[in-house]
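J.: Make a model of this:
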Amino acid sequence: MQPITVAPAQGDAKAGTAAHVMVAAANPLAVQTGLRILQAGGSAVDAAVAVQSVLGLVEPESSGLGGGAFLLFYDAKTRKVTAYDGREVAPKGADPKQFIGPDGKPLTYFQAVTGGIASGVPGAIAMLELAQKEHGKLKWSALFGEARKLADEGFEVTPKLARAIVSAAPQAKGADAQAYFFKADGTPYKAGEHIINKPYAATLDKIAAQGSKAILTGELAEKIVAKLHSGTYPSTMTLADMAAYQPKKTEGLCLPYRAHVVCTPQAPSGGVAVQEALGLLARTDINKRGPQDPVAWLQFAQASRLAYADRDRYEGDPAFVPFPKGLLAPDYLAQRAKLIGNSIQPVTYGVPKDAPKVGPDATKEPGGTSHFVIVDAAGNVVSMTTTVESIFGNGRMVDGFFLNNQLTDFSFTPTDSDGTPAANAVAGGKRPRSSMSPTIVLSPKGDFEIGVGSPGGSAIIAYDLKALVAMLDWGMAPQSAASLPNLVARGDSFGADPFPQDITAALATKGLVLQTARGENSGIHIVLRRSAKQGGGYSGAADPRREGVARGF
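T.: So this is what the prediction gives:
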């Protein structure tokens, strides 16, 4: 077998080790900011607030103040994992048929993405505010200084942002993005050049003083509503919709996987699909194989396809659509795992116990997302995936930040031909289904072992699954796990990074033909707690496909 190259040349520069604290995030400025908060005695959640405020400035194509997030928190004292849901919410006036055009056909994604109807009430800041009230050590107002300074004095445009600025995405071509990212002479900002965003600095001042009310009520909320009511496909968003937003808090969804306990958020996150895929793989011998073995990748692909099929059929906002309790039950997983055969076969959804009657799904889910992991000096951990959904959200800006297009994560076709609604159909006050699946792995005793997650649209589930299998089954180090080629198997699509030719050929004989250069790259970030034999402390990793690093002290 040809060896898989798991550590590109830049891999080592992205990895880090530390004795006390660690931050792994998508931009070095955000990592530096998080470490400064931790050095000042802040908690992991304090650092998360600061990291998000910087990411929203320097990586606005991926996440921001106008978006949403899922945060998983591990409390080192209680050894409990709590999930915070900052997913955006559809306005009360949202129509199940709002993505159906005048011709009776679903709008194209590019028609819908820049419309006012694409945006939900932003939840990231309200969610962070709730988590910080419960787990913060510093004053809320002290967490925004670094981001404010970068916005006011300027920051360096990265190659990723520079590519987004001149991309073919309709959001990048909109008036707001053009006004921000293009200079007076009509040329775009390029990588290495400095860009200033004073309105963002002013917005951070308001958030520092007022918390999430600064966005959800008052002048900013009025500007958001006005922006969404303008232009094509106007929203029904009201000030009452904005003011009514509430983040949600639940127990983490924690299930055993071999000698570990894997925790994710509950529905409507992608954590459910990650958990199902792991439950299926636990009934295979993938742990006795490795990344050089084509059979391991076939098993991985089959488990992914089965989990995606169930998720696409049944998962929606559990406040609106009952989540089938039998989906993660051992007997159902054992039954589904029998479908992981020696070749690719047609896959459809199963029928778990208490499965609701729902129609087929027609959700389109590109991604503009980010992920970070933070461990503080007390051993508390944050694993958070954050997004504005697509590149620059819906392309509309208010006071320095982009608004999300999260409602395009609903099914564009709301019902079956007989009128049965899809689980992820649009409804007023509903949260759209998400693939975001920040993950924390514990020992059976509840000790922290690993924090991991990735951006990548619907591929997030496969990216996270790959990293977990690489570390938990194949014993790979974090950086090697992050750098390992990706395989995203969903339905009859098998998007992948280039694999060694012998593995590609062997998979093709099983009906799994890899399709390279498809979809959004992963941006995996990992922090692993090292054992005493390994010297203790932490090892961090950042995906070589993006611009992040892992650092600590």
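
J.: contacts, neighbours, all on C-alpha from now
T.: Fine.

J.: Does Thr217 touch Ala244 like I think?
T.: No. Between Thr217 and Ala244 there is no contact under C-alpha atoms under 8 Å: 9.4 Å.

J.: of these two, who's got more company?
T.: The residue with more neighbours, out of Thr217 and Ala244, is Thr217; 17 against 14, by other C-alpha atoms under 10 Å.

J.: who's sitting farthest from the centroid in the chain?
T.: Distance from the C-alpha centroid of the chain peaks at Asp185, with 36.2 Å (C-alpha atoms, centre = their mean).

J.: Sticking with that residue, tell me its helix or strand.
T.: Under the criterion DSSP states H and E, no helix or strand holds Asp185.

J.: Let me see the contact set for it.
T.: Contact criterion C-alpha atoms under 8 Å, 6 or more residues apart in numbering gives no residues in contact with Asp185.

J.: One more: Asp409?
T.: Contacts of Asp409 (C-alpha under 8 Å, 6+ apart): Thr363, Lys364, Glu365, Pro432, Arg433, Ser434.

J.: for these, which one is nearest Leu35?
T.: The closest of the contacts of Asp409 to Leu35 turns out to be Ser434 (C-alpha to C-alpha; 29.0 Å).

J.: List the residues that contact the closest one.
T.: For Ser434, the contact set (C-alpha under 8 Å, 6+ apart) comprises Pro268, Ser269, Gly270, Asp409, Ser458.

J.: Pull the number of nearby residues for the closest residue to it other than its chain neighbours.
T.: Nearest residue to Ser434, sequence neighbours excluded (C-alpha to C-alpha, 6 or more residues apart in numbering): Ser269, at 4.7 Å. Counted with other C-alpha under 10 Å, residues neighbouring Ser269 total 26.

J.: quick one: Ser269 and Ser435 touch, right?
T.: Yes. Using C-alpha under 8 Å, Ser269 is in contact with Ser435, at 5.6 Å.

J.: Name the surrounding residues that touch the host helix or strand of Asp12.
T.: For Asp12, the host element (DSSP H and E) is helix 11-14. By C-alpha under 8 Å, 6+ apart, the surrounding residues in contact with helix 11-14 are Gln479, Ser483, Ala541, Ala542, Asp543, Pro544, Gly548, Val549, Ala550.

J.: please give me the structure for this one as well, since I'd like to look at both together:
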Amino acid sequence: MNKSLLAFTASAVLFTQPVVAENIGVTSSADPRVTDAGMEMLRQGGSAADAAMAMMLTLTVVEPQSSGIGGGGFLLYQDNAKGILSTINGRETAPAAATSDRFVGLDGKPLGFLEAFQGGRSVGVPGNVQLMAQAHQKWGKLPWATIFKPAIRLSQKGFIVNKTLESRLAAIQGLWPNFDEARTTYRRDGKPLKAGMTFKNPKLAATLALLAKKGPDAFYTGPIASQIVHAVTTSKLSPGDITMTDLAQYRAKEQQAVCAPYRVYVVCGMAPPSSGATTVLQILGTLQRFDLKAMGKDSPQSWYLIGQAMQLAYADREKYLGDDAFVNVPVAGLLNPEYIKERSALIDPEKARADYPAGNPPGATPRTAAISSEVAGTTHFTAVDKNGNIANMTSTIEGPFGSQLMAGGFFLNNELTDFTFAPEKDGAPVANRVVGGKRPLSSMAPTVVFNRDGRAVLALGSAGGKRIIMHVTKTLIGVIDFGLPLQQAIDLPNIYFGGGGLEVEQNSILSAMADGLGKFGQKVRPVDLGSKVNGAQRIGNSWTGAADPRSEGTSATIDAKGKVKVTVPRSIDEAPTEDVG
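T.: The predicted structure is shown next:
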């Protein structure tokens, strides 16, 4: 039994003999250039780790609004031969000088998000390059420099601006009068870049070339580190306090996975400071007593129950989750089967609750709930190699465009705004308060699922801020309960909550059944709930990829003859494929 699994999974046999798929490689991401970069590594004999890290670097180039080396992420890696699921926490840290009143104004009240996120004050020490270095050292097969080639090529030769980048640039321009480098880099003739234009980023190409040659130390102790410190501390707006020492002392860290059974499967994800796995598993556990399969995906009651479990689990998230290196996070208590039964008993199958209180899990320290802010940015990508190894990573700079500050051609994160701005509530310290060296709470939820034989059968994750948890949970329910292929599960409508009721994806089957859903007693409001789910699924002995039709993402597979097939889910109703090699 893998020691990384918590005690409550001990009855499950998770890891058995390796399985080599008929498709000998899969990549999936929110951008076709990124999917291609990962596939380029697999075609050269690279591992899933090589592919995923090439994808992370390429996202720095083509998806600057959401992710990149200026931010951090969480990686799940399934070593198929050894039967071990590992995780690496590359979440950003607060500078050593950070204090709990970092986002409190002179009037003693928490700052507004708009005031807090722009400039150096919101920048955490980036973790993605350290994560990459550890992953490459443990599981990489290709030379370090090879992994950089797709990203350097796109930076030097240019890439076509897509509609997503165009829309994000158009939306953010009014916030850039104090950010000269961002403005000059992403404008042409004084106007934001448009879809169809070719964009080159020579500064980023130089940064990536230096990293490729010198290794991660160039980022954390060398010239790139100096550029980061300079950008943060000299920001025209809210200068920050990151130092060269903060960068030099940063370490990504390997952690135990958080796992729990659901139906005949075991679902695994990241430990704190990610709230993803804990909250996903709470929702699933709370739903265990309901026969969602019999109800089906077209039943208002299925979605009503999902909504009830969601709101109860998020209440616990706000109260108990944070960086467990600094606060007691009762993960085992939150997932304790008896506690989950208590929480599930709060759900009336026929009538919505009037409130959704946090519970009292075993081992919890008394504290008050406090809402954290988390912007719906981020990205997710998945790679499976010919040996069945899986790299499943969610990466972010928060967004859009992080803190708006650039260094070396890339954007720096605003992850510190994921801390709770008010350090105390009702006279008690909140779990997710700012502390120097601490990692802010995150909803990123990279997830790997194992079947009853202990074989990995599903890997996925999403973007979307706090909604990430629900995008992932909905997809898991789609596969496990509704019996859908991964692509169709991703296509299912999204659901969330807010404004005292449920939010359902507009122009979907959920918005069409709003009246039926509302009969359970909770207000239902159709809204835009976009997502960027990406992942891979093993069916029989063959892996296949899937991407969210709400994004510009793609997936690709390669077979033993070297033939690559790219899948482009252009809409909910259409998923054409294209043979490219």
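
J.: okay, and stretch 83-96 of structure 1 goes to which residues in structure 2?
T.: With TM-score structural alignment applied, stretch 83-96 of structure 1 matches the range 87-100 in structure 2.

J.: how far does the matching stretch sit from the chain's center?
T.: Computed by C-alpha atoms, centre = their mean, to the nearest Å, the chain-centroid distance of stretch 87-100 of structure 2 equals 17 Å.

J.: Now that stretch: buried residues?
T.: Buried positions in stretch 87-100 of structure 2, judged by neighbour count with 16 or more other C-alpha atoms under 10 Å: Thr87, Ile88, Asn89, Gly90, Arg91, Glu92, Thr93, Ala94, Pro95, Ala96, Ala98, Ser100.

J.: Distance to Leu346 of structure 2 and secondary structure for the residues you listed - can I get that in a markdown table?
T.: What follows is those, written out as a markdown table (distance: C-alpha to C-alpha, whole Å; DSSP: H, G, I helix; E, B strand; the rest coil):
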| residue | distance to Leu346 of structure 2 | secondary structure |
| --- | --- | --- |
| Thr87 | 33 | strand |
| Ile88 | 35 | strand |
| Asn89 | 34 | strand |
| Gly90 | 36 | strand |
| Arg91 | 34 | coil |
| Glu92 | 36 | coil |
| Thr93 | 37 | strand |
| Ala94 | 38 | coil |
| Pro95 | 41 | coil |
| Ala96 | 42 | coil |
| Ala98 | 40 | coil |
| Ser100 | 35 | coil |
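
J.: Closest one to Lys149 of structure 2 out of these, please.
T.: Nearest member of these to Lys149 of structure 2, counting by C-alpha to C-alpha, is Gly90, at 22.4 Å.

J.: which ones are touching that closest one?
T.: Counting by C-alpha under 8 Å, 6+ apart, Gly90 of structure 2 makes contact with Gly72, Gly73, Phe74, Leu75, Pro126, Gly127, Asn128, Gln130, Leu131, Arg251, Ala252, Lys253.

J.: try 7 Å this time
T.: Gly90 of structure 2 makes contact with Gly72, Gly73, Phe74, Gly127, Asn128, Gln130, Leu131, Ala252, Lys253, according to C-alpha atoms under 7 Å, 6 or more residues apart in numbering.

J.: Next: Val129 of structure 2.
T.: Contacts for Val129 of structure 2 (C-alpha under 7 Å, 6+ apart) come out as Ile69, Pro216.

J.: measure the corresponding residue of structure 1 for it to Val381 of structure 1 for me?
T.: Counting by TM-score structural alignment, Val129 of structure 2 corresponds to Ile125 in structure 1. Distance, Ile125 of structure 1 to Val381 of structure 1, by C-alpha to C-alpha, to the nearest Å: 19 Å.

J.: same thing with Asn405 of structure 1?
T.: Applying C-alpha to C-alpha, the value for Asn405 of structure 1 to Val381 of structure 1 is 29 Å.

J.: start to end distance for stretch 205-214 of structure 1?
T.: 9 Å.

J.: Now do that stretch: everything it contacts.
T.: With contacts defined as C-alpha under 7 Å, 6+ apart, stretch 205-214 of structure 1 is touched by Ile125, Ala126, Glu129, Trp140, Ser141, Phe144, Leu220.

J.: Of those, keep whichever come out buried.
T.: Among the contacts of stretch 205-214 of structure 1, the ones that count as buried by 16+ other C-alpha under 10 Å are Ile125, Ala126, Glu129, Trp140, Phe144, Leu220.

J.: closest to Gly41 of structure 1 among those?
T.: For these, the residue nearest Gly41 of structure 1 by C-alpha to C-alpha is Trp140; the value is 13.3 Å.

J.: ok, the corresponding residue of structure 2 for the closest one to Ala135 of structure 2 distance?
T.: Matched to structure 2 by TM-score structural alignment, Trp140 of structure 1 sits across from Trp144. Computed as C-alpha to C-alpha, the Trp144 of structure 2 to Ala135 of structure 2 distance reads 11 Å.

J.: Also Gly359 of structure 2?
T.: Distance from Gly359 of structure 2 to Ala135 of structure 2, by C-alpha to C-alpha: 37 Å.

J.: between those two, who's got more neighbours?
T.: Neighbours per residue (other C-alpha under 10 Å) separate Gly359 of structure 2 from Ala135, with Ala135 holding more: 22 against 18.

J.: For the more buried one, which residues are in contact?
T.: Shown in contact with Ala135 of structure 2 (C-alpha under 7 Å, 6+ apart): Ala49.

J.: So which of the contacts of Gly90 of structure 2 is surrounded by the most neighbours?
T.: That'd be Gly73 among these, by other C-alpha under 10 Å, with 32 neighbours.

J.: Secondary structure element holding that one?
T.: strand 72-79.

J.: what span of structure 1 lines up against stretch 516-523 of structure 2?
T.: Stretch 516-523 of structure 2 corresponds to residues 506-513 in structure 1, going by TM-score structural alignment.

J.: Now do the strands in the stretch 1-150 of structure 1.
T.: 16-18, 22-25, 68-75, 80-85 (DSSP state E, counting those that start in this stretch).

J.: And the stretch 451-553 of structure 1, by the same measure?
T.: 487-490, 493-496, 515-516, 525-529, 538-542, 549-552.

J.: what packs against the third one?
T.: Okay, so that is strand 515-516 of structure 1. If you count contacts as 3 or more C-alpha pairs under 7 Å, 6 or more residues apart in numbering; DSSP states H and E, strand 515-516 of structure 1 packs onto strand 493-496.
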